[in-house]
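S.K.: Starting from these lines, generate the structure:
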Amino acid sequence: MRKRFTEDEITQLSQSPYVKYIRANRISFTFEFRTMLWERWQAHPSITTIKKALYEYDLDPCMIGSPAIHSLQEKFKVNGRPRGGKNKAYGEIRKSSLSHQGTTEILLSTGKFIKSGWGITFHPDLVNEIRQYYPDKSIEDSLRDNGIDPAMVGYQRIYQLKRKLAGSTFSYSRSHYEGEWIAHLKDHPYVKRANSHQLSLKDCFYQDAQCFNTLPIDEILQIFKIDPNRMPMQWKSAVKSRINRWSGHEQLPICDAKSPLMIEINHQRIQKLTEMIDECFARVKGSIKDMSPSLRKILCQWIRTLPHDRHDYSLRKVLDKVGISKSSYYAILSDPDYDRIHCRDEQDIRLIQQVLDSEPGYPMGSRMVYMKMRQITGQQFGRKKIMRLMRKYDLLCPVRKASASRKAARRLLEHSRKPNILKRQFRLQRPLHVFLSDVTYLKYGLNQTAYLSTVKDATTGRILACVVSEDNDLRLVEDTIDQLIDKVHEGHLLFHTDQGVLYLNEYIQDKLKKSGFTQSMSRRGNCWDNAPQESFFGHFKDECDYSWCTTVEEIRSEAEDYVEYYNDRRPQWDRNKMTPMAFEKYLTEMDDDAFERYVSKEREKYDKMMARSKEKALRRAQELGAIREEI
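M.R.: Next up, the predicted model:
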């Protein structure tokens, strides 16, 4: 139901330069203002976009009313860009607007149109090209193939071209309705008369075709088994015109319902009606989010009146097609005040807007609105209601809102994080079975950065892969894994890293899995779970002087030299004072009994380390007051 404007509202709105005219039950905006609204709506198609634009032009959406705003949106969806209209001046722009001139210039710039009198017309070459494929290919499709929007050309120009092509496509001699085609038409259940110079259809045809009046005439004739390509354009135009004018007389008798052709026609009619109904339901589903509560209630009341005896159109099926849950359907029908909620929201959002406008230039969130509302407006809403209304009318505070990139990183972490299988058991396996990897940055030259990625054998301490790159990307980790694969044997291999984003990547994880590695990750923010690898980076930065380097190649050469020194010539105190290469050879040559004794000693060291870590953690928890000291 449209809103009825009061005298004060009519006086106030009629003073706006954007209102064409206003009466007690109707308001109309100028053509230029509707065009501006459409352009804003096209960028963000929603009721909120229209309301925000009205606010910007000093037009109160609550005064205009929801029905008028929803009507604008429906016209935008169905008709597209506003066209024509006798509007009063909008600033200095009148009906001969710049947009119309711009359209003419765009069409002329394509080379497919020429000037003709006061306007433009199709170029003869374009007409000949369209005539070559017409009517098998419509004029609209031919224009699109040439990169021209039919909506920009306009219905009138396309219609005039259709009439012109109709005169050159069909022959209107007596021989057009002759031969086998006439015999076929005489047996057609919807044909009233067919001879060499006349073809007329029965009234029952127009009665049955009236429900398809939104379809093109060619499609209608195909449904009723009449070949549209054999019919002249003027005859088809006359038939379509009569279908549109059919006013629904008294029910006419069914035409020969038992004939095979009629059965096939009825089957096609049912199939097409089903498609049209599904399309209507799909359009309703697409606009359900923008419907006001009153329209939703009307929709649910209409669904209740439908017959639900067919399986395809049972209540559940219909609700699924329009996008309403069954619980919402019954809740809407059972709540007598459901359609009043929107009107209350319109009034309440004005109070929230009043609070937001009290401090111009400073953004407010729901908490700030809640704290200041009673002081400014004299009324108080709950914070959840304030949040709901600010979200509904797109008034959310942009300060400190949730970061989309942070949310994406959190989802990636939850989906791709691997368990900590190693648990600091660095020396309890044979050589070349457990591998530690990480990436560190190296500053060099004039504030330049290179990235070093290595893989370390957890048992022997030997560096098995070393890659330096200008970019910290997947290629860096991929090259590191490729170097490692060339030096390891098949078996139970464990690849341990931290929870860096490169190791959470699906491609890297698939590559490790296909190469026979089981992936393990440190706990979040715990560098001790990858301590040997971090230790190597510390020794490298302390002992290797790369401050003189100015290029990545020089950094790479220094890193490779240091790795060779670290593996072959630098002994380690806790590895029997051997270099990593010598210690690897020492462990490899051990027999099984000797290696078991070695592992048992390393196990004792590991247990003592874990006990010290537990004791340290308990002492730290007591210092922080997380647990009480035992008396």
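S.K.: Please count neighbours and contacts with C-alpha atoms only from this point.
M.R.: Will do.
S.K.: Run through the helices of the stretch 101-250 of the chain in chain order.
M.R.: 124-133, 139-145, 150-153, 155-169, 180-186, 203-209, 217-223, 233-245 (DSSP state H, counting those that start in this stretch).
S.K.: Show me the helices in the stretch 501-631 of the chain, by range?
M.R.: 501-504, 506-514, 531-543, 552-568, 580-588, 592-624.
S.K.: in the protein, which spans are strands?
M.R.: In the chain, the strands defined using DSSP state E lie at 19-23, 26-29, 113-116, 119-122, 191-195, 198-201, 434-444, 448-457, 463-469, 493-497, 517-521.
S.K.: For Lys236, which of those is the nearest?
M.R.: Set against Lys236 and scored by Cα to Cα, these come closest in strand 198-201, at 11.1 Å.
S.K.: buried residues in stretch 521-532?
M.R.: 521-523, 529-530, 532 (16 or more other Cα atoms under 10 Å).
S.K.: Closest to Thr459 out of those?
M.R.: Nearest member of these to Thr459, counting by Cα to Cα, is Pro532, at 9.7 Å.
S.K.: what's the neighbour count on the residue lying closest to Asn576 once chain neighbours are set aside?
M.R.: The shortest distance from Asn576 to any non-neighbouring residue, by Cα to Cα, 6 or more residues apart in numbering, is to Phe583 (7.7 Å). By the criterion of other Cα atoms under 10 Å, Phe583 has 21 neighbours.
S.K.: State the distance from the residue nearest to Met63 when sequence neighbours are not counted to Gln101.
M.R.: Using Cα to Cα, 6+ apart and skipping the chain neighbours, the partner closest in space to Met63 is Glu9 (7.2 Å). Between Glu9 and Gln101 the computed distance is 36 Å (Cα to Cα, to the nearest Å).
S.K.: for comparison, sequence B:
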Amino acid sequence: MRYRFLKEHRGESGPIRKAREILGVSKSGYHESLRRRKSNAQIEREALEQFVKDEFERHKGRYGYRRIGRGLRRAGIHAGEKRILNVMRKLGLQAKGTTRKHRRAKAVEKGDPRVNLINRAFDVDSRNELWVGDITYIPTDEGWLYLAAVIDAWHRKVVGWSMSSRITEKLAIDALDQAVGRENPPNDYSLVFHDDQGSQHASRAFQRCLESHGIAQSMSRPGNPWDNAIAESFFKTLKRELIRERPYRTREDAKREVFKYIELYNNTQRMHSSLGYRAPCDLGRGVA
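M.R.: Next up is the predicted model:
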């Protein structure tokens, strides 16, 4: 360990002789260590550390040891999850994360006009069976930027989105219209759109939009985020992996970054544990 320390830090803190004396290393022993070749195990260990670091930085610190392990295996580099976890701890690499908070659901009262067609059954067999939607806010120096998203529960792809400085029913309608234009679902009410009973999604204008596209509407119970877990999870991940990185000076700056995250990363690259650590676009291609 002392020889390794001298190798890695020689020249950083004055003459090597003084450093040898402090660490109790002889001159002959030090020079012999310089000529000594690295073992195969050491070479393999250092290579794995570099691979893990590169994968971690490629995803901007968003991946933990499980996703990094799967990313490396796709590249032909095989290492156990426990080993990768130990490497990350050694290198001081920690994925972005938050402490989970649990809230108690609001009790359902008699006569409560709630329509929940899903009841948390988010597993579907194909695309365009179940879409979920919600709206979140993004802080900028100019004020809030609101983001409405429509997510297909089958492959967790964001099929429609819209951003605006105002939180109105038009924001929700624009996201839905984009999703319909991209996915072209059947106009026969076989597709269900589930939301959290926000005023924008509960508005008559949004309901007319659903009716015009032949889409059935389902709503969460008030105060129960688990009823719309897919949308909640997406926004939580978006804020953890992107929004909290830095403040945005303008709404346009935020729009550009959110667009890149959704279209160029989340939909095409990011592994989702619910999909067996595949990206949304992989599901259609049958990538393992």
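S.K.: okay, the helices of the stretch 501-631 of the first structure in a markdown table with distance to Ile277 of the first structure next?
M.R.: Shown next, in a markdown table, are the helices of the stretch 501-631 of the first structure (distance: least, Cα to Cα, whole Å):
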| stretch | distance to Ile277 of the first structure |
| --- | --- |
| helix 501-504 | 48 |
| helix 506-514 | 44 |
| helix 531-543 | 66 |
| helix 552-568 | 67 |
| helix 580-588 | 76 |
| helix 592-624 | 68 |
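S.K.: so which of those comes closest to Glu275 of the first structure?
M.R.: helix 506-514 (42.3 Å).
S.K.: so that closest one matches what in the second structure?
M.R.: With TM-score structural alignment applied, helix 506-514 of the first structure matches the range 204-212 in the second structure.
S.K.: ok, residues contacting the matching stretch?
M.R.: 169-170, 172-173, 200-201, 216-217 (Cα atoms under 8 Å, 6 or more residues apart in numbering).
S.K.: Return the mean post-superposition distance for it against the first structure.
M.R.: Taken against the first structure, stretch 204-212 of the second structure registers an average deviation of 1.0 Å after superposition, with mean Cα distance after the TM-score superposition for the first structure.
S.K.: Ile68 of the second structure contacts Phe56, doesn't it?
M.R.: Yes: applying Cα atoms under 8 Å as the test, Ile68 of the second structure and Phe56 come out as touching, 6.9 Å apart.
S.K.: Need the residue closest to the centroid of the second structure.
M.R.: Thr237 (4.6 Å; Cα atoms, centre = their mean).
S.K.: how close does that residue get to Ala205 of the second structure?
M.R.: Taking Cα to Cα, one finds Thr237 of the second structure at 30 Å from Ala205 of the second structure.
S.K.: same check, this time on Ser126 of the second structure
M.R.: With Cα to Cα as the criterion, Ser126 of the second structure and Ala205 of the second structure are 28 Å apart.
S.K.: mean shift of stretch 169-181 of the second structure relative to the first structure?
M.R.: Looks like 1.0 Å for stretch 169-181 of the second structure (mean Cα distance after the TM-score superposition for the first structure).
S.K.: what range in the first structure matches that stretch?
M.R.: Residue span in the first structure matched to stretch 169-181 of the second structure, by TM-score structural alignment: 474-486.
S.K.: Stretch 144-153 of the second structure now?
M.R.: The aligned range for stretch 144-153 of the second structure is 449-458, by TM-score structural alignment.
S.K.: who's in contact with the matching stretch?
M.R.: Applying Cα under 8 Å, 6+ apart, the external contacts of stretch 449-458 of the first structure come out as 426-427, 431-444, 462-472, 476-477, 480, 484, 532-533, 552, 555.
S.K.: if you set the cut-off to 6 Å instead, what comes out?
M.R.: Residues outside stretch 449-458 of the first structure that contact it (Cα atoms under 6 Å, 6 or more residues apart in numbering): 426, 434-443, 462-470.
S.K.: which parts of stretch 459-476 of the first structure are buried?
M.R.: So stretch 459-476 of the first structure, judged by 16+ other Cα under 10 Å, has buried residues 459-470, 472, 476.
S.K.: okay, these in a markdown table with distance to Arg417 of the first structure next?
M.R.: Formatted as a markdown table, those follow (distance: Cα to Cα, whole Å):
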| residue | distance to Arg417 of the first structure |
| --- | --- |
| Thr459 | 25 |
| Thr460 | 27 |
| Gly461 | 26 |
| Arg462 | 27 |
| Ile463 | 25 |
| Leu464 | 25 |
| Ala465 | 24 |
| Cys466 | 25 |
| Val467 | 24 |
| Val468 | 26 |
| Ser469 | 25 |
| Glu470 | 26 |
| Asn472 | 20 |
| Leu476 | 20 |
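S.K.: What's the match for Ser557 of the first structure in the second structure?
M.R.: Ser557 of the first structure maps onto Arg256 in the second structure, by TM-score structural alignment.
S.K.: can you count the residues close to its match?
M.R.: 10.
S.K.: just checking, next helix/strand downstream of the longest helix along the second structure?
M.R.: Secondary structure of the second structure per DSSP state H: the longest helix is helix 40-58. Where DSSP states H and E defines the elements, the next helix or strand beyond helix 40-58 of the second structure is helix 65-74.
S.K.: Which other helices and strands does the helix or strand following that next one contact?
M.R.: Following helix 65-74 of the second structure in sequence order, the next helix or strand is helix 81-91 (DSSP H and E). Here helix 81-91 of the second structure touches no other helix or strand, going by 3 or more Cα pairs under 6 Å, 6 or more residues apart in numbering; DSSP states H and E.
S.K.: can you tell me what part of the first structure helix 81-91 of the second structure aligns to?
M.R.: Under the criterion TM-score structural alignment, helix 81-91 of the second structure matches nothing in the first structure.
S.K.: what comes up buried for that helix?
M.R.: 84-85, 87-88.
S.K.: Next: stretch 140-153 of the first structure.
M.R.: 140, 142-143, 148, 150, 153.
S.K.: Could you work out the end-to-end span of it for me?
M.R.: Per Cα to Cα, stretch 140-153 of the first structure runs 10 Å from first to last residue.
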